[in-house]
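Peer 1: Test case, fold it:
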Amino acid sequence: MLLAIAVLIISGAALIVSMRQASIMNKQTDILLEQTKSSAWPRLSVGFDQSWSDKTLEYLKIPVHNKGTGPAIIEGVRITYNGEVTKDWWDLFRKVKVPDSINTGISNRGIYNSVISANESFYWMQLENDPRLRHWVYEKKEKITIEICYKSVFNDYWLFRKEGLNGTTVIQKLDTPECPLPSDEMFKS
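Peer 2: Have a look, this model is predicted:
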């Protein structure tokens, strides 16, 4: 009987030790997962490049750069002008009331539903052809807001927001399983 009680106590102690080890292993797994995720975090930046020569705006460009360590999977883009959603660059030009006499030809690259590799840089939009268009957009730049919803390969979501092309940038990590930007408000260019 004494032997059976001793075996029972030893078995109980072994069970407690096993449960504690499993708990520690779960914590270690969580830490390793977070370390792995941090080695693949994307971090977008959107700039506003301009060049002036003798009070003339030579070029106006919007560069995009992924400064992170992993790819940025773009799931949503929204650009508003004065709080009003725009569908593409030409819709933006209409909303800023670019006159018909100004050529709205631009060079651009779409980013909606794309992947931007770590350390990849490119010009999202370039205004180099018509100096009047550059000046027109430059004068309206503070009323343009850019929002980009992107995720990592681990499905962690971030929302990039830039109010005014020269304005402040806020990048917020989201606790959502999907992009919160409404699909009917997506900027398609």
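
Peer 1: from here on, contacts and neighbour counts on C-alpha atoms
Peer 2: Will do.

Peer 1: tell me which residues in the longest helix belonging to the chain are buried?
Peer 2: Assignment by DSSP state H gives helix 2-38 as the longest helix of the chain. Going by neighbour count (16 or more other C-alpha atoms under 10 Å), the buried part of helix 2-38 is residue 37.

Peer 1: before we move on, what about stretch 46-54?
Peer 2: Buried residues in stretch 46-54 (16+ other C-alpha under 10 Å): 46-48.

Peer 1: can you give me the strands for the chain?
Peer 2: 44-46, 49-53, 56-66, 72-81, 84-86, 107-108, 115-116, 121-127, 144-151, 157-163, 169-174 (DSSP state E).

Peer 1: For the second one, name the packing helices and strands.
Peer 2: Same thing as strand 49-53. strand 56-66 (3 or more C-alpha pairs under 8 Å, 6 or more residues apart in numbering; DSSP states H and E).

Peer 1: one more, for comparison:
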Amino acid sequence: MEAAAPPRESRPGRDWDRITAIAAVLIGLAAVLVSVYTVLLQREQVRAEVWPRLDFYYAGVDGEFRVSNKGIGPAIIETVEVSIDGVPVRDWAEVTARLGLSDPGQLYSSLWGAVLSPGEHLAYLIPSGQEAFAQIRAETQRISMTVCYCSALRDCWLAAPEDDGQVEVDACPVLPPERRFQN
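Peer 2: Purely as a prediction, here's the structure:
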């Protein structure tokens, strides 16, 4: 028969094994918190590296209405909405008709679905001459245009030519067909 092991004597003082285990847990928790903070910081850094910013302007010498991407990442244009006196219109021909103007020689580029690289400019409306340009420009207070665009990370903004500000939104609105501007 084997003799039973003598009962372990409890030593007065500290339990170093428990202290070591608690210290390891605290160090692990601190490492996780630092990792989470680093990931959040990197996300903001990447977000800043792909940030687009649309700028609308008139090219008076050329007689064009233009948009440019002044940001450092591509601008993906998701939706365009244009209205005259608060009534939605679907294309530039309807814009000139509602304004009571006639410019059969005007040219345009589609903004909807365009992707503007950083520094890229796009003439979205080119009247047929300086007189037609001046007529449309004189009526710009009646024209409201809202463009929703996103970055490569799907951060989105609303912009308007008549307003220098950009408003960040969760996502671009889904417009019903009667409010979608086609070109």
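
Peer 1: Need the TM-score from the superposition.
Peer 2: The pair, once superposed, lands on a TM-score of 0.84 when counted by TM-score structural alignment, normalised by the length of the second structure; 172 aligned residues with a C-alpha RMSD of 2.1 Å.

Peer 1: Going by distance to residue 171 of the first structure, which of the buried residues of stretch 46-54 of the first structure wins?
Peer 2: residue 46 (11.1 Å; C-alpha to C-alpha).

Peer 1: Residue 98 of the first structure versus that closest one, what's the distance?
Peer 2: Relative to residue 98 of the first structure, residue 46 of the first structure is positioned 23 Å away (C-alpha to C-alpha, to the nearest Å).

Peer 1: Report the contact partners of the residue nearest the centre of the second structure.
Peer 2: Centroid-nearest residue in the second structure: residue 156, 2.7 Å away (criterion: C-alpha atoms, centre = their mean). Residues in contact with residue 156 of the second structure (C-alpha atoms under 8 Å, 6 or more residues apart in numbering) are 148-150, 168-172.

Peer 1: can you list the residues you listed in TSV and add distance to residue 37 of the second structure?
Peer 2: Shown next, in TSV, are the contacts of residue 156 of the second structure (distance: C-alpha to C-alpha, whole Å):
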residue	distance to residue 37 of the second structure
148	31
149	29
150	25
168	24
169	24
170	23
171	26
172	29
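
Peer 1: Would you mind checking those for buried ones?
Peer 2: Here, 16+ other C-alpha under 10 Å leaves 148-150, 172 buried among the contacts of residue 156 of the second structure.

Peer 1: So which of those residues is the closest to residue 121 of the second structure?
Peer 2: residue 149 (15.0 Å).

Peer 1: what about the residue nearest to the closest one when sequence neighbours are not counted, neighbour count?
Peer 2: Closest residue in space to residue 149 of the second structure, ignoring its immediate chain neighbours: residue 77 at 4.2 Å, by C-alpha to C-alpha, 6 or more residues apart in numbering. Residue 77 of the second structure has 22 neighbours, counted by other C-alpha atoms under 10 Å.

Peer 1: Okay then, goodbye and thanks.
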